[in-house]
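In: A predicted structure for the sequence below; I have some questions about it.
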Amino acid sequence: MIQSLFSRTDSFIMFLSVLLLMMMMVSWTEAGYTGIVFSHTSKDVQGNSFTVVLRYKFGYSSCAEAESFSSCPGCSKKIDESSGEWCLREYTTWGSQSFYSYYYGYIGTWINNRNGVSSGVALMYIEGRKRSDINRPNSSPKTGILPVMRVPSNCPRNISLLTFDPDGDHVECRHGSNSNECSTCTPPSVLSLSSSCSLSFSPTNSSDEDSYAVQLMMEDFPSQTINMTYYDGSTVSINSTSSMSRIPVQFVFKVDPAAPSCIAGEYLPRFLPPTPEHGAQFFINVTETIEINIRAEATQSVITELLFSGPVNMTKSSSGSGNFTLTWTPSDSQNDDKESHPICFVVQANASSSIYQSELRCVIVRVGNISSIATPSPPTTSYVVVLQLKISTTLSLKDNKDEIEKAIKDELIRRGLPPDIKVRLLSDGSVKVNN
């Protein structure tokens, strides 16, 4: 059950009473919850208020169960599903909000899991006070995950969560540790977590094969001391050790029976070019369509499907075994403009009755004029950027290199990159861009 908790942080007793009511409302829910990821984006500051866009992607064992759990049936939209295992849906809402902070949350019932987590608690803390460095409230980090991530018990695996922050803040992860973040806060014994949001799995015994509930919190931290302004004009200072938004990242980690081989490209699918690298960025406008081409191979298993988490109305298609395309056109009706949208995916394969997943890869699609998505100065993070654009010209690459570089630079600046970028056209036809 999703519920907006618009109680200000100094009204904690009120918050607790609403939380208890939520627990009673969902006590009947069947065990089928497989995780959730929240995010929020601040836009359009006017006076002492702003527009906030809230998104949550939630997984259940089936699409029917995922649809029926919400207090607003029909309000969420399906993203993707793995038949017989999970269904991923998204609910989006937005509206005007004054400069104060509050919680937005969910409670459900997890599928059976090895670490004994029954009640699922997922509360997002929204930092809604105006920041002095960007002159608007904070936007949360952006990340994504599939409802179920799997690995054979004898194969090592690292899951590097996407840690993109629209404001350029430092991002860290930790396990949920209190009643706002988890009911039973027992981390999976088979996973280790770094503050940089990387989960590591080492080969383990067959006795550890099972499903585990993962309950993480992702937080962003400013790069310097900044002032936060309330709706009434009062201010408070926070420094680089103070977290701002706190978003839940929850999913099921499934340890499967051992594989005959752990070499990527044999049983476990391996990504091949032109699959984008983890953390790549794409820049498009709300009227444009993006296509992300994904290719993978597995010589000892049969690739069956691409599984993804991404924006509403994104579609997937296949042009043959191991060749997939994700296609999406941002929509004003979904408030996609001026926002960063995470897309995460794996390729899945079968051999006999066994299922094998590739590594997780995630990219970011940034929609609209990037200059309107301000970043603090100096920026704290650098990214690999992938741009999908077409520039038609009759100029010769050999004789008109400078003119072509200028045309590319002009288009990149139009898309929102800073005007001091340096563009270099390489001999193989690729383009290198530096600040």
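Out: That came in fine, so what should we check first?
In: Going by C-alpha atoms from here, please, whenever you check contacts or count neighbours.
Out: Noted.
In: Please name the residues that touch the nearest residue to V37 once chain neighbours are set aside.
Out: Leaving aside its sequence neighbours, V37 sits nearest to V249 (Cα to Cα, 6 or more residues apart in numbering; 4.8 Å). V249 makes contact with G35, I36, V37, F38, G144, I145, V214, Q215, L216, M217, M218, according to Cα atoms under 8 Å, 6 or more residues apart in numbering.
In: what do you get if the cut-off is 6 Å, keeping everything else the same?
Out: Residues near V249 by Cα atoms under 6 Å, 6 or more residues apart in numbering: V37, L216, M217.
In: can you tell me how far it sits from T304?
Out: As judged by Cα to Cα, to the nearest Å, V249 and T304 stand 27 Å apart.
In: A further structure is provided below for comparison with the first:
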Amino acid sequence: MRYRLLAALPLAALMVVAGALPAQAVPDVTNPFATLAAGSEPSHILVNGSGDIFTLNTGNESISKIHPDGTFDASFHAEFPSFSQPNSFVSNGRGSLYVSSYLASTVWRVDEATGDVDSGFEANLGTELAGELPESVTVDLFGNIFVATHSPEAVVKIAPTGDVVGRYPLAVGSGPVDLTTDSFGSVYTANAADDSISRLEFDGAGAVTLSERYAELGSGSMPISLATDGPGLLYTANSGNNTVSTVDLSKPAGSAAAVTTLMPTDSYPYDVTADGQGNVFVTNLGTASVSMFEPDGRFTSVVAQLSSSETPEAAAVSQAGQLYTANALSSTVSRFGLAPVITSGALPSSARVGDVYSATASATGLDRIVYGIVGLTPPGLAIDATTGVLSGTPTTTGTFTFDIAVSNAAGQAFETVTLTVDPALGSTGCWFWHEACGL
């Protein structure tokens, strides 16, 4: 586990260690990564811990499962009744998907391995949501399921067994369309009709404190998607005024003022998602692109660009730093390799005291690439953080093993180098004897 220490270092720390600015790089793009059946119209996408990709297909009311190599899982079958309009899904991280259905007014529990619907969960839930028109579903760290309903406007809490254990009315006319949870178990709703964020806080006994207007987003914002970044910020995509809002979740209700970012003209921000590094990604239907907010506040307007015929309705990021988009209009999935991948191959493994050594490491990935070293290089050699050039004049003989580390906002990659430094030409290898002594 020699990488653990470096993996804990932020990007800025690597830059200080290396002593230079980051390099330029571009993501590795696979488009299309997968082509779904005609008319699938994938509207949501997620990636589980094994790297499998799932798309919720509103066009043919089904779920597709795609392996990390781009092949479909032929043994997975998840199909829902006609005219049920499945409109949201989430993974509980334990092998199950939860799917909300707007017109069937229910939630299904689906096995991630087979696609089978859990009949026990379905039986326990029964008709509890009948006529309530679920808009979105999410899961907290404890496995509880939360559903935002349209009629009445409320949040419904469901136990992993399928039993409804709580109903929490929201303001009439609020129009909740999406919801998410944070690491403390609080639940947030994006209220498109009254331009606000609601928060439900649960104590250890399960009692709830509801802040109906936890954060105000401004008239005409129309938030339609939201996600938390992990460290304590919430992001919303506001389709009404072409903005993204950021809310500090450490603030109490009423003082959680939103910081608003105006997106590029005609972006039409639509879906918000976060990765494990604290980065937040926003799909833009108007410009067929994906934008990125980093934890340090840096905003990149385009980290993934698609064609106007693809319409990225949703995005998800794997633990390996692969960004996937669900493209409804083309019924495809695209993949963008944001995390660094070293592409230079093995570096020259031999050098000589007194001779100049130079070799270049290169990588694909999201821009702001930083190169560094884990371990000890031969004395006299150093790596340039900007270019990835390992160079210098070795001064000491021996065999040295170290790792070249490549880092960016989306992740890290490592390559082990073993470099043998031979004595200078004409040297005996021993400072105390005029003949060779075994070196």
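Out: All right, it came through fine. Computed from a predicted model, the values in this text were never measured in an experiment.
In: Could I get the TM-score for this pair?
Out: Overlay of the two chains. TM-score (TM-score structural alignment, normalised by the length of structure 1): 0.24; 170 aligned residues with a Cα RMSD of 6.7 Å.
In: Of the contacts of V249 of structure 1, which is the nearest to R424 of structure 1?
Out: If you rank these by distance to R424 of structure 1 using Cα to Cα, V37 comes first, at 38.4 Å.
In: Test my guess that the closest one contacts L54.
Out: No. Here V37 of structure 1 lies out of contact with L54, judged by Cα atoms under 6 Å, at a distance of 10.9 Å.
In: Compare the two (neighbour count), which wins?
Out: Between V37 of structure 1 and L54, counted using other Cα atoms under 10 Å, the more crowded position is V37 (26 against 20).
In: The more buried one and Q250 of structure 1: what is the separation?
Out: In this view, V37 of structure 1 and Q250 of structure 1 are 6 Å apart by Cα to Cα.
In: can you check R424 of structure 1 too?
Out: Distance check for R424 of structure 1 against Q250 of structure 1: by Cα to Cα, it reads 42 Å.
In: ok, these two, which is more surrounded?
Out: Neighbour count, other Cα under 10 Å: between R424 of structure 1 and Q250, Q250 has more, with 29 against 19.
In: Which element is encountered next along the chain beyond the strand or helix carrying that one?
Out: Applying DSSP states H and E as the criterion places Q250 of structure 1 in strand 246-256. Sequence-wise, the next helix or strand downstream of strand 246-256 of structure 1 (DSSP H and E) is strand 270-272.
In: buried residues in that following strand?
Out: Buried residues in strand 270-272 of structure 1, counted by 16 or more other Cα atoms under 10 Å: R270, F271.
In: Please apply the same query to stretch 208-218 of structure 2.
Out: Neighbour-count burial for stretch 208-218 of structure 2, counted by 16+ other Cα under 10 Å, picks out L210, S211, E212, R213, Y214, A215, E216, L217.
In: Let me have the residues you listed in CSV, extended by secondary structure and distance to T399 of structure 2.
Out: Below are these laid out as CSV (DSSP: H, G, I helix; E, B strand; the rest coil; distance: Cα to Cα, whole Å):
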residue, secondary structure, distance to T399 of structure 2
L210, strand, 64
S211, strand, 63
E212, strand, 65
R213, strand, 64
Y214, strand, 61
A215, strand, 60
E216, strand, 62
L217, coil, 60
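In: Identify each buried residue in the strand or helix carrying L419 of structure 2, please.
Out: Counting by DSSP H and E, the element that carries L419 of structure 2 is strand 411-422. By 16+ other Cα under 10 Å, the buried positions in strand 411-422 of structure 2 come out as G411, Q412, A413, F414, E415, V417, T418, L419, T420, V421, D422.
In: want to throw those residues into CSV with distance to T138 of structure 2?
Out: Formatted as CSV, the buried residues of strand 411-422 of structure 2 follow (distance: Cα to Cα, whole Å):
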residue, distance to T138 of structure 2
G411, 26
Q412, 29
A413, 32
F414, 35
E415, 38
V417, 44
T418, 48
L419, 51
T420, 54
V421, 57
D422, 60
